[in-house]
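K.L.:
Test case, fold it:
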Amino acid sequence: MNLKDVVVRQVAMKLKQPFQTANGLVVTRDTLIIEAYDHDGYVGYGECVAFADPFYTPETTTTAWDMLKHFILPVIQKSRIDHPNQVHDTLSSIQGHQMAKASIETALWDLYAKQQGMPLKDILGGVYDHVESGVVLSLSDDLSSQVKHYKKKGYKRYKLKVQKGQERETIDKARQVLGDAPIMFDGNGIYEPEDMLHLTKLDDLDLHMIEQPFRQDDFFYHHQLRKEMKTKICLDESIQSEHDAFQAMELGAADTFNVKLGRVGGYHVAQMIHHYAKVANMPLWCGGMLETGIGRAHNVILASLEQFTLPGDLSESERYWEQDIIKQPFKVKNGLVQVPTKPGIGVTVDHKLMDKLTVRQFTFDLATTQQL
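P.N.:
Just a heads-up that it's a prediction; the model follows:
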């Protein structure tokens, strides 16, 4: 791949309004942007989607920064990387840290596609030119006013963050505006086994699905709940590898998966999960992590794969940002987002704005020991 060096920068982007879940509050999105350069001047972009605080996963922007600088990039420097598919096995000696791994792997996929002069969608085998977009509404959002706005945009699915015991009230409030539009809620793992009866009583709400009601390592009670409800059960935090996906399928723990590139470690694992889902005829959808336009581009491309038939968390850039760090922000029209058609991830980064928002950065030389 003719790799030269990698720039890792921490960018602080203030959200248009705070994003509140049952587990945490995000006011300013601290994210890591990865720039992978080759000797011919091409650059591939990735994004580490870990949060500043460990409320979603143990990874944070701080742990990812340290892992990239002291472990992940040194391993890549000493290895021969001819194709981004090799990154997964190259980094297999490093346990965990999927989000940090995914950030460099996705950057190298973007770089590779640009070197080939092809859209990344085509290299990965994407089949959709447009993907259906859903929108996420946090606990701090004004449901009445914001739902009306998103309804006009034609969003195909609405995901609500909820508090335990107030699910019905929240959903009924949204239904007053949305009518019979698909609505789901995200449990973020806040429910305990003793909440099983409470959850089954929500079956009459005719939800699109319930996402991750129980803790991430609990396949058993997700399986039990799925047997008791007609409402579909989705796993999010539980799926961190292809083995997790296979195990969940074999145990009957879910009807669908929310696949996030960062959480599973990048495209290589996401493609393996996609393969399992295709064999099992399981629908998938792509989740979001309050990404900038760089991470959103990768998500939209992932959602172009065949088995991603459910609307993903692919809302337009202005949902979160006054100004995104890409020059052509993503738009939602009639509930659809266009998959980029230019080489790589198909977006142009606004380096002037990104420099302004950069808190810290470092450059890692990959050319010293690589013979590529």
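K.L.:
Every contact and neighbour count from this point should use C-alpha atoms.
P.N.:
Noted.
K.L.:
what ranges do the strands span in the chain?
P.N.:
3-20, 25-38, 43-48, 130-137, 157-161, 183-186, 209-211, 233-235, 256-259, 284-286, 312-313, 336-338, 358-365 (DSSP state E).
K.L.:
With distance to residue 69 as extra columns, can I get those strands in a markdown table?
P.N.:
Output for the strands of the chain, formatted as a markdown table (distance: least, CA to CA, whole Å):
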| stretch | distance to residue 69 |
| --- | --- |
| strand 3-20 | 9 |
| strand 25-38 | 12 |
| strand 43-48 | 13 |
| strand 130-137 | 33 |
| strand 157-161 | 35 |
| strand 183-186 | 34 |
| strand 209-211 | 34 |
| strand 233-235 | 31 |
| strand 256-259 | 26 |
| strand 284-286 | 28 |
| strand 312-313 | 30 |
| strand 336-338 | 35 |
| strand 358-365 | 8 |
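K.L.:
and of the ones you listed, who's closest to residue 106?
P.N.:
strand 43-48 (5.2 Å; CA to CA).
K.L.:
Nearest to residue 222, out of the strands of the chain?
P.N.:
The stretch from the strands of the chain with the least distance to residue 222 (CA to CA) is strand 233-235; that distance is 7.5 Å.
K.L.:
Could you also give me the structure for this next sequence, so I can compare it with the first?
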Amino acid sequence: MKLSGVEIRTVELPLVSPFRTSFGTETVREALLVRVVTDEAEGWGECGAGTAPLYSSEYTHAAADVLTRFLVPALAGVPGLDAHRVAPALAPFKGHRMAKAALETAVLDADLRVRGVSFGHALGAVRETVPCGVSVGITESIPALLDAVAGYLDAGYLRIKLKIEPGWDVEPVRAVRERFGDILLQADANTAYRRADARHLAHLDPFDLLLLEQPLAEDDLIGHAELAARLTTPICLDESIVSARAAADAIALGACRVVNIKPGRVGGYLEARRIHDVCAAHGVPVWCGGMLETGVGRAANLALAALPGCLLPGDTSASDRYYRTDITAPFRLVDGHLAVPTGPGIGVTPIPDVLEAVTTATKWVPVPAGCHPS
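P.N.:
Okay, here's the model as predicted:
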């Protein structure tokens, strides 16, 4: 493919309800979309970064800047451009995995659309639908939490994930377990605890959680290994897993028994597939995490969630979990499952009028003249 240029678009979508974690509370989702234009097709990708560097060091304005100044220009001289050539071309630039992932995804989407191949087929999906879980943020009270969980179970979600932090952990988990019985239940700490909290976190063991996600800092694999040895609840790593090598190291250290794969966090869907394969080779189940994606990111995540090693319901919730109006045709929950798109590429395209209505900024980054890949 010959790359003509890349459009970087910022959108803002109000959330159906505030979503609170240990990182803060979101009421509006600011997302960065990347549209790659080639001589044969267009492709879309979504950057999972938030408005502030809280989940990771990345944030939307920085992602837009690094894409404009460094990442898109780096693709200009790549011969025979396809998705597999993106990561090597961007490797000299340190970090910025979410921005790189958005660009790689858009190139992969364009390439697959040309070939008439779906994301699911390209990644190796083995399911036509995937079971869906929902992530429940920190609420103002336990009764409010119970009402929220009841609503999601009534809607058909098959797994409930509770966000926790110091002061909001054992009691809400206890309340949900006692109220709803033998549901699939897990907790996500988003790095909110320290090694000294091991005794306290052990109080979660009686509640038969599927897993405890990322309790300690992202760079503390040893601490996670020590915690894993003290808890019966399986430790799942999220922020710590930034590559297939990081996954292999974590498994070798005994730091986790489950892995959450977020394609943006690891640099794209090709690396996400490698992490899946590493974990499968070691008998470690994986699942697809979420970053409040619009329909663009959700479509690609569903393809990942359909891989054979994704043995637990992920955060691939329906569109109406977060947005009254998505920028693509909405994904709807049916019997606790979402359908994996089967069309070429990611299988969806933003609806022009809706997209324009939520757009706050656009920037066109042309490929320098004379530097088209052959």
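K.L.:
closest one to residue 195 of structure 1 among the strands of structure 1?
P.N.:
Evaluated with CA to CA, the strands of structure 1 place strand 209-211 nearest to residue 195 of structure 1, the distance being 13.7 Å.
K.L.:
Where in structure 2 does the closest one fall?
P.N.:
With TM-score structural alignment applied, strand 209-211 of structure 1 matches the range 211-213 in structure 2.
K.L.:
and if you look at stretch 154-169 of structure 1?
P.N.:
The aligned range for stretch 154-169 of structure 1 is 156-171, by TM-score structural alignment.
K.L.:
Tell me the buried residues in that stretch?
P.N.:
Buried residues in stretch 156-171 of structure 2, defined by neighbour count with 16 or more other CA atoms under 10 Å: 156-165, 168-170.
K.L.:
where along the stretch 51-200 of structure 1 do the helices fall?
P.N.:
Along the stretch 51-200 of structure 1, the segments classed as helices by DSSP state H, counting those that start in this stretch run 61-67, 73-77, 86-90, 98-116, 120-124, 143-153, 167-178, 196-200.
K.L.:
sorry, back to before: show the end-to-end separation of the match of stretch 154-169 of structure 1, please.
P.N.:
Start to finish, the residues bounding stretch 156-171 of structure 2 are 24 Å apart (CA to CA, to the nearest Å).
K.L.:
Over to stretch 365-374 of structure 2?
P.N.:
19 Å.
K.L.:
contacting residues around that stretch?
P.N.:
1-8, 68, 72-73, 76-81 (CA atoms under 8 Å, 6 or more residues apart in numbering).
K.L.:
And for stretch 21-30 of structure 2?
P.N.:
So stretch 21-30 of structure 2 is contacted by 10-15, 17-20, 50-51, 54-55, 60, 137-138, 163-165, 189-190, 192, 292 (CA under 8 Å, 6+ apart).
K.L.:
Would you mind confirming that residue 237 of structure 2 makes contact with residue 251?
P.N.:
No: between residue 237 of structure 2 and residue 251 there is no contact under CA atoms under 8 Å: 10.0 Å.
K.L.:
mind listing what the corresponding residue of structure 2 for residue 304 of structure 1 touches?
P.N.:
Structural alignment (TM-score structural alignment) places residue 304 of structure 1 against residue 306 in structure 2. For residue 306 of structure 2, the contacting residues are 120, 125-130, 340, by CA under 8 Å, 6+ apart.
K.L.:
which two from the residues you listed end up farthest apart in space?
P.N.:
Among the contacts of residue 306 of structure 2, 120 and 130 lie farthest apart (CA to CA), at 11.6 Å.
K.L.:
quick one: which of these two has more around it?
P.N.:
Neighbours per residue, other CA atoms under 10 Å: of residue 120 of structure 2 and residue 130, the larger number sits with residue 120, 28 against 24.
K.L.:
what's the burial count for the residue lying closest to that one once chain neighbours are set aside?
P.N.:
Nearest residue to residue 120 of structure 2, sequence neighbours excluded (CA to CA, 6 or more residues apart in numbering): residue 303, at 4.4 Å. Residue 303 of structure 2 has 30 neighbours, counted by other CA under 10 Å.
K.L.:
In contact with residue 34 of structure 1, which residues?
P.N.:
Residue 34 of structure 1 is in contact with 6-9, 44-48, 103-104, 107, counting by CA under 8 Å, 6+ apart.
K.L.:
Make a PyMOL selection of whichever of the residues you listed turn out to be buried.
P.N.:
Buried subset of these, written as a PyMOL selection, criterion 16+ other CA under 10 Å:
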select buried, resi 6+8+9+44+45+46+47+48+103+104+107
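K.L.:
how about the contacts of residue 34 of structure 1 in a markdown table, adding distance to residue 280 of structure 1?
P.N.:
Below are the contacts of residue 34 of structure 1 laid out as a markdown table (distance: CA to CA, whole Å):
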| residue | distance to residue 280 of structure 1 |
| --- | --- |
| 6 | 39 |
| 7 | 40 |
| 8 | 38 |
| 9 | 40 |
| 44 | 33 |
| 45 | 33 |
| 46 | 30 |
| 47 | 30 |
| 48 | 30 |
| 103 | 29 |
| 104 | 30 |
| 107 | 30 |
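K.L.:
of the contacts of residue 34 of structure 1, closest to residue 227 of structure 1?
P.N.:
Of all the contacts of residue 34 of structure 1, residue 227 of structure 1 sits closest to residue 48, with 36.0 Å by CA to CA.
K.L.:
doesn't residue 105 make contact with the closest one?
P.N.:
No: between residue 48 of structure 1 and residue 105 there is no contact under CA under 8 Å: 10.2 Å.
K.L.:
Nice, that's everything, thank you.
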